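> Below are the sequence and a predicted model for it; my questions follow.
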Amino acid sequence: MTLPLKSTADLSARLQELHARTRETPLFNPVFQLGLDLSRALEAGSTDLDALEALVEELECSGVEARAKRLQRLVAPVTPEANHSALSEALSATSDFEDFRKAWESPRLHAVFTAHPTFLLTPVQTAAVAEAASTDAPVTRSVCTPHSERPEITLDYEHGEVSKALANAQDARAQIVRDTLTHAASKWPDKWLDLDPLPFRFATWVGYDMDGRTDIKWYTSIRFRLSEKAERLRRFADDLAQIDADHEIVETLRAGSDHAARSAEDFAGDLSEPEALSQAANRLTYDHPDKLTSLAAIIERLENEARLAEDSEQAIALKTLASCMRADGLGMGHIHFRVNAKQLHNAIRSRLTDQPNLDLASKGAMAALRTLLARIEPMRTNFASLAIESSTAIRQFLAMAQILEHIDADTPIRMLIAECEQPSTILAALYFARAFGIEDMVDVSPLFETESALEHGGRFLDALCAEDQYRNYVRLRGRACIQTGFSDAGRFVGQIPASLAIERLQGRFAQAMAKNDLTDVAALIFNTHGESMGRGAHPGGFEERLTWPMSAWARDRFARSEIELEPEVSFQGGDGYLFFARPELALATLTRIACAPRHDPKAAKDPFYDRTDLSLDFYRAIRADQRRHLRSATYSRAVTAFGLGLLNSTGSRVSRRQSDISADRDMNLRQIRAIPHNSILQQLGYPVNVISGIGSAADGNYEDLASLIESSRRGRQLMGLARASNALASIKTVAAHGELFNSAYWASRPYRGTEPHLSAACETLAEFLTKDDRTGVYRRLASRLRVDALKFHRLLDLLPAESRDSERENTRRMIGAAQSVRLALMQHIFLKAVSVPVFSRANDVSREDVLEMVFSLRIDEALAQMRRAFPTHFPEPGDFAMDAPADYPDASSEGYAQIGRDFIDPIERAYALMLRLSVSIANQFGAHG
């Protein structure tokens, strides 16, 4: 070793030195070699876990700083003054009042705050990132590393975090509304009072999403909605008190807040017993004078008072508050319930008593459902109906009915249907909405995310829009709603082909609506994506972020048919909430969105859509490459080789199904949800679902494709996403993980007496791993990725070069350093695990099983078995008050305590450091998963 390795600067310099050696030895792996350098130092005693922890702390701070800089870059400028100026410029772009009114009275965006498992950072780290992004404050080591304070991510924790994010979003929107009204009052003093700005709507599905979950009770959803109502009414009261402290409605709002809070407490306990539920329900349904179920009268009064106000500042404040009430209703935002199509199918079959085995994909099913819809009469329901109902899907409709009747009668509710691939599923949902009398307040929205749904979605929408029952329903609601998802689509189709497939589906939706005379209703399209490149968020800034999931071409399809478009996106979990972690960030985020162009017809005229001979083949070839990976046992084994052991727990939703030890080897990718899948790719070093396939798709047609991409805004956007991902990727890192399981490596490591103290452990590892498949798996995957990458870079060489800033190079080095330190820690864990004595008091503990747990990074389970095998506390003769003397046994637990100190405790500490490095790597990528 030529350099000391005591700081990240040392690691970075050593990596550069090692990279130079790849010119003479192409197969040389700098990342693995640096990991070996650190491992040798650790095992020789020239460094220790304390010193490695110091390196981990530096890498953590580097990751937090990178996260803050990325956030700041995406939303800049951040200062309130700069955003006030930017908004003023956008407001001044329209000189005609009616045009201005049309532009600002309909939402620029619907934003949905979801709770996908991305709560990676501790609260202190989140605050540090937000402060640094807002104020350029330095990130100190004291805030980078408080890992003992990582909270348990429960559903209640997630709900608390979404409420904080929504509160900051609401305040930022109020500022934008206030600026809009102030501008209008100045420019159109005789007309501005007729303006009702509504630049954003907010929603959440935290606590209402039942797709893939069984841990959310129906009364949990009721409690959350009541607590949201209490908080929003309190905030409304505080806002009105700032305008007029003596206003009588202040007390009305506060009393309503207190009433909702008491009801939320009633629904916080276990309501499985009839008596407990009856008491809670009756207190909620009682016509109490403080119970508010509508803000309509209050909004009307505030609007009237604004018209009569002599002070324009007070009039603006009153109208701003009325606008916020109109936007949110009696909650922190709108709510989205979500169920799976299968749950709806099971529910509707109970109504098809004459044809219980009817194929719901058949025309006969559509006819049967039409008949059911035509005959159904609304039924009254109460909370006992909810308690008795066993079907998850029906229960959600019953819960919506109770919310609309007893909590908030003004605010419509979305019903999202996952894995919805048949028009009959929508009719089934309409049946239950009509059956419970809420058809006029529920927006049923199918989700298109699977490969099959995206491929056949156009025909689905054609058939659905041709249905009289559906057309009548969407006219009643004033909008037709669909949802397109980028998580599972990005995982199973690949992010770039998924985006293009979703774009085509959106165009087919516009076509189906126009063909079936539905141009008189709006099209609400919810594009659910996350903050990472693997989940559909473009890293190029907010304008790119908005046009990536819904391109100018797709928007133009609706504009041509004169269909009003209501775009909607999600901000997912801890990653997405960062944009709203502070008031300054929330205002900057919403200002970037408000100032972005809504629709540019010129941008829709893109050669990418004219040269379908190139672009369509490009799409198909990338999709085929992604499909080969998904169907490949090599790819599946590589992604699942460590299970979820590289990841921290980041949400209340389970990341994978349970399986036994042997099942890890054959784990199917579908057992891992989309976000953990993408996160594992980040941790392994290469976002396969973003980059892979582009090079192979260009093979043989480089010049023509490069010319098309260079001349096409959409093409440049596609390549921008891939380039940003490639700038963080390392195929050498993927290969390095496989070398951990290379029997020849372990057999050769102490060769020629270099590390004689490791000879026994290395020999045991070499023997145990002779039949392990993971070295070959990672080598094969790395080879496939390398061949594709060579072609990808050949395409990039024909495109205008991107500037390579020092920050990007530093990011790559920090990721490489983190990977190397983690590889050293993994080797330390392996060596300690095989050095644990074979003897055990617990004879049913298999050493082979424990080692397999370790190699699959099921460390917590392995540690539990080791501690069971080598307990440090067990009964001794002195614990018993025996009259008769005894000489046996005379052994103490000291021997086992030493095993704990020398082997078990170091494994636990090394693994904790590994997980901290996983956070650092995710921060360098900019998101978890």
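Cool, got the structure. Here the structure is a predicted model, which means the values were calculated and not measured.
> okay, CA-based contacts and neighbour counts for the rest of this
Noted.
> Would you map the helices across the stretch 751-900 of the chain?
759-768, 774-796, 806-835, 847-855, 859-869, 894-899 (DSSP state H, counting those that start in this stretch).
> Distance from the first one to the middle of the chain?
Chain-centre distance of helix 759-768: 41 Å, with CA atoms, centre = their mean, to the nearest Å.
> what helices or strands is that helix leaning on?
Helices and strands in packing contact with helix 759-768 are listed as helix 743-748, helix 806-835; criterion 3 or more CA pairs under 8 Å, 6 or more residues apart in numbering; DSSP states H and E.
> Let's have those in JSON lines, adding distance to Leu15 and mean neighbour count.
Formatted as JSON lines, the helices and strands packed on helix 759-768 follow (distance: least, CA to CA, whole Å; neighbours: other CA atoms under 10 Å):
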{"stretch": "helix 743-748", "distance to Leu15": "21", "mean neighbour count": "18"}
{"stretch": "helix 806-835", "distance to Leu15": "7", "mean neighbour count": "22"}
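> So which of these is nearest Ile622?
The closest of the helices and strands packed on helix 759-768 to Ile622 is helix 806-835. By CA to CA, the value is 25.7 Å.
> correct me, but Met415 touches His334?
No. Met415 is beyond contact range of His334, at 11.4 Å (criterion: CA atoms under 8 Å).
> another one to put next to it:
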Amino acid sequence: MKSVSELSERLQELHRRTEETPLFNPVFQLAHDLSRDLEAGEMSLDDFEAIVAELEVASLKERATRLECMVAPLDEQANENALADSFGNGDFAAFQKRWESPSLHAVFTAHPTFLLTPDQSAAVADAASGKGEIGDNVVGTDRPQVTLAYEHQRAMRAIANAQDARSAIVSQVLAHARETWPDQWAKLNPVPFRFASWVGYDMDGRTDITWSNSIGFRLSEKAERLQRYVAALEEIDADHPLLGELRPAALYAIERAQDFTSDLTDPAALSVAANRLTASDPRKLLSLKKFIDALDSEAAESDDAKRAVALKTLAASMRADGLGMGWIHFRVNAKQLHNAIRRRIDPDGNLDLASKGAVVHLRRAIAKVKPHRSNFGSLAIEASTAIRQFLAMAQILQHIDADTPIRMLIAECEEPATVLAAVYFAKLFGIEDKVDVSPLFETETALEHGGRFLDELLAEEVYRDYARKRGRIAIQTGFSDAGRFVGQIPASLAIERLQGRLSEAMEANGLTEVNALIFNTHGESMGRGAHPTKMADRLDWPLSPWAKRRFARAGITLEPEVSFQGGDGYLWYATPELARATLTRIACLRPAETDTDAPVDVFYRRTDLSLDFYRAIKDHQREHLESRIYSRAITAFGLGLLNSTGSRVSRRQSDISADRDMNLRQIRAIPHNAILQQLGYPVNVIAGIGEAAEGNYEEIGELLQESARGRELVRLVRAANALASVKTVAAYGELFNSAYWASRPYRGTEQHLSMACENLSEYLVKDDRVGVFRRLASRLRVDAMKLHRLLDHIPDEAPTANREDKRRMIGVAQSLRLALMQAMFIRAVSVPVFSRANDVSRDDVLEMVFTLRIDDALAQLRRAYPRTFPRISRFDLTEAADWPDGADEGYEAIHRDYIDPIERAYSLSLRLSTAIANIFGAHG
């Protein structure tokens, strides 16, 4: 069994044995077969690596196929035709209204979602774009360290492709308008998409981003965007008079960006960089208004159609992006804002910010506050993270880009006083007319009480005045923590109800004249708010037609916003072809619009069924969350099943012995979702659906089938369930089964492993993980049986392509990894006993291996067994010595037989993690 096809065939054969023995586990049995072959010398780690490489290539091809299917067609002419077909036959006013309001704001976010190496990303993108095949040259290479600078560079590359694709769309829109309405077309100022990023500006959950990083990034974005404007104008006219100002402005921005790449902790160095940026300079550009006006005027007067359209297209880019690659999103945590505001209005700490009294205090403070001037010295010495962010925004607006608004996202925002605190600081530093304060609703508490929150916030006159000044109310709904703590299905339904409550609150408080900007931030995988079946579902899932109709009927202009997260999410824009296809699909689907006359979806009309269904799923998910069994299973391997995929840490710090007591709060939402898929079952998508329908399968099935929203829900569940395996969950528990290890050398087999198996069996007698995984698997199995009963009543609209092939591919990968983990266990327990050093014992090292903290375990083993010892020949001594009397070889044999194989086996297991994630469609 030395190829994927042979292993797949063997797994299929083993699956048939479950008909005879229902408890038989084919995934673990194949792992056992592989482990026996490896320990007997019939297979080597080289053989394993060859199979792993074959799986990796196949999984990358699977990802490329899925990507292509989601955005197809990719042919340029086909996309032009699709866009042309969407223009319709309306009048100019309707056409203008459609294209001058963004169909979508796209935010290029980061976090730990850079699963693929640069070469793998490029290969997937090229394959999806029809530019080449994926070969084995992109697997088995070193993974680059994912730094903040790397994340930012990748984000800017994706945004650049998105900008070019948007320009192509704008150009076609303008050309159509010029041909159709020759006397009116020049009035058209299309902004079909806006782009933004929080990479380098998101301070929630991290302390490694300095204010100078943020300023430096913004300056580098300004420099890059100005150079792109210059290139675009040169292509129109290499001698255009506006180039005389744009070229020097670009060079000036480059120089200032370089100033802020150096170490600015020294006040003298900061003073030099800051004074250069704040000084008057003829090359310094803070607004593009005059350039936009000049380009529009020239286009209107030009008789050259191609030139006129090109000039208007460039003006549209400037209007959309300003002096940067896009808008920027700063983000802080509500607690950081609370600490900051107390310094201003409650220095004694007596005020409860959740109280009505806090709102009264803030209302008065906002009314009285006078703008304060600030400079880079103010920024450098400010200790409060939240205030520092407002100071940074003030400097950006004053010295980098005076026109482009900035978003202030507030994580874990559960009280109106938190938003008012942000408004206070925006006014304190004179930037309230350029900053959109956006509370994030993601926790169960925030979603449950979000309607009350919005009612109270919008009832405040100081907030209404602020919103009218900005022209929009901005909120953020998050699917990561919501999917973790509420479950993905209940979270999506709770979020859409919250969105509906926003429309009601805006209407009730006379705010229908301002826009509603709803940022639905989610990841790229099915467990984090991204629907995997088609682009229409991906756009509807976070902002449903029902929610959109609530705004449309109230006369409120909606600005939908979604995230494309991390390196894996950037694949949508990894090539010009993919970017054009992605934006064309979105433009044709028109996610900002809806049919106000559409009949009421039965899912919302039959609330006697749908609400009970929702609550039952939510209760089931909560039971998992609160269950010691679930928590222990999910954290059984810590984060050892996952590659490092981002610059933000995925786990909070803990000591060596803390893994056994790790809880879900110590693992962030993204890795939690990834672990579920690595263990073989997306609990936060599937669990509870079957149980919620128990006893009412026919009626619930009919409801879901008749409802467009219900069918969308079922498509998500089916996509996850198609790849899920309860047997795989149970297989991971068998690694800790003392009886299994005691039985391996039974009846004279594998006698060379008898001591290692005996030691493992003895050590694992006290381990709880086998029981934990068995109990979790039993609960998942019962719920899955009920789910299948429900799905029998609902036709499968979008069956997963090549479902069985994908399932077997995942099964083979899981079996290979289980075999590699067994190899690690055997070698770890076979290492000779060493004395306790630095409070780390041999049992500690074993526990590190069992929880896949392999790097930590190897560090301890290498310290206990060095390859070389200090040589006495290094000393220049006159006195003779007979000791040491042997060759100074160190513990080379222990490294060869135990330490190095553990390291290699773990490296291969992480490569399998990438393959499994690719097949699942997981990101990060």
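On my side now, so go ahead. Just so you know, these numbers come straight off a predicted model, no measurement behind them.
> nearest to Ala387 of the first structure, of the helices of the stretch 751-900 of the first structure?
Across the helices of the stretch 751-900 of the first structure, Ala387 of the first structure has its closest neighbour in helix 859-869 (37.9 Å, CA to CA).
> before we move on, the earlier item: same list (the helices of the stretch 751-900 of the first structure) but as TSV, adding distance to Lys342 of the first structure.
Formatted as TSV, these follow (distance: least, CA to CA, whole Å):
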stretch	distance to Lys342 of the first structure
helix 759-768	44
helix 774-796	35
helix 806-835	42
helix 847-855	35
helix 859-869	34
helix 894-899	51
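> Ok, which of the ones you listed comes nearest Ile675 of the first structure?
Across the helices of the stretch 751-900 of the first structure, Ile675 of the first structure has its closest neighbour in helix 806-835 (19.8 Å, CA to CA).
> Mean per-residue distance, the closest one versus the second structure.
Following the fit onto the second structure, the mean deviation recorded for helix 806-835 of the first structure is 0.8 Å by mean CA distance after the TM-score superposition for the first structure.
> what does Glu513 of the second structure align to in the first structure?
Under the alignment (TM-score structural alignment), Glu513 of the second structure pairs with Asp520 of the first structure.
> Likewise for Leu877 of the second structure?
Matched by TM-score structural alignment, Leu877 of the second structure corresponds to Met882 in the first structure.
> Contact partners for its match?
Contacts for Met882 of the first structure (CA atoms under 8 Å, 6 or more residues apart in numbering) come out as none.
> still on that earlier bit, tell me how many other residues crowd the match of Glu513 of the second structure.
15 (other CA atoms under 10 Å).
> Thought Ser561 was touching it, still the case?
No. Contact criterion CA under 8 Å: Asp520 of the first structure and Ser561 do not qualify, at 10.1 Å.
> separation between the residue most central in space within the second structure and Phe441 of the second structure?
What sits nearest the mean C-alpha location of the second structure, by CA atoms, centre = their mean, is Gly523, with 3.7 Å. Gly523 of the second structure sits at a distance of 16 Å from Phe441 of the second structure (criterion: CA to CA, to the nearest Å).
> which residues of the first structure fall in strands?
109-114, 200-204, 334-340, 413-418, 442-448, 479-485, 522-528, 565-572 (DSSP state E).
> which bit of the second structure covers the fifth one?
Looking back up the chat, that one is strand 442-448 of the first structure. Under the criterion TM-score structural alignment, strand 442-448 of the first structure matches residues 435-441.
> Mean per-residue distance, the matching stretch versus the first structure.
Following superposition, stretch 435-441 of the second structure is found to deviate from the first structure by 0.4 Å on average (mean CA distance after the TM-score superposition for the first structure).
> Touching that stretch from outside, list them.
Contacts of stretch 435-441 of the second structure (CA under 8 Å, 6+ apart): 405-414, 419, 422-423, 426, 447, 450, 470, 472-478.
> Asp304 of the second structure: neighbour count?
Residues near Asp304 of the second structure, counting by other CA under 10 Å, number 10.
> Now which residue in the first structure aligns to it?
That one, Asp304 of the second structure, aligns with Asp311 by TM-score structural alignment.
> do Gly569 of the second structure as well
When the first structure is aligned by TM-score structural alignment, the residue opposite Gly569 of the second structure is Gly576.
> Give me the nearest residue to its match, chain neighbours excluded.
In space, and not counting its chain neighbours, Gly576 of the first structure is closest to Glu531: 6.2 Å by CA to CA, 6 or more residues apart in numbering.
> And Lys791 of the first structure, by the same measure?
Gly695 (4.3 Å).
> picking up where we left off before, need the counterpart of the residue nearest to the centre of the second structure in the first structure.
Per TM-score structural alignment, Gly523 of the second structure is aligned with Gly530.
> List the contacts of its match.
486-487, 536-537, 570-572, 575-576.
> how deep is Asn509 of the second structure tucked in, by neighbour count?
Each residue near Asn509 of the second structure was counted by other CA under 10 Å, and the total is 14.
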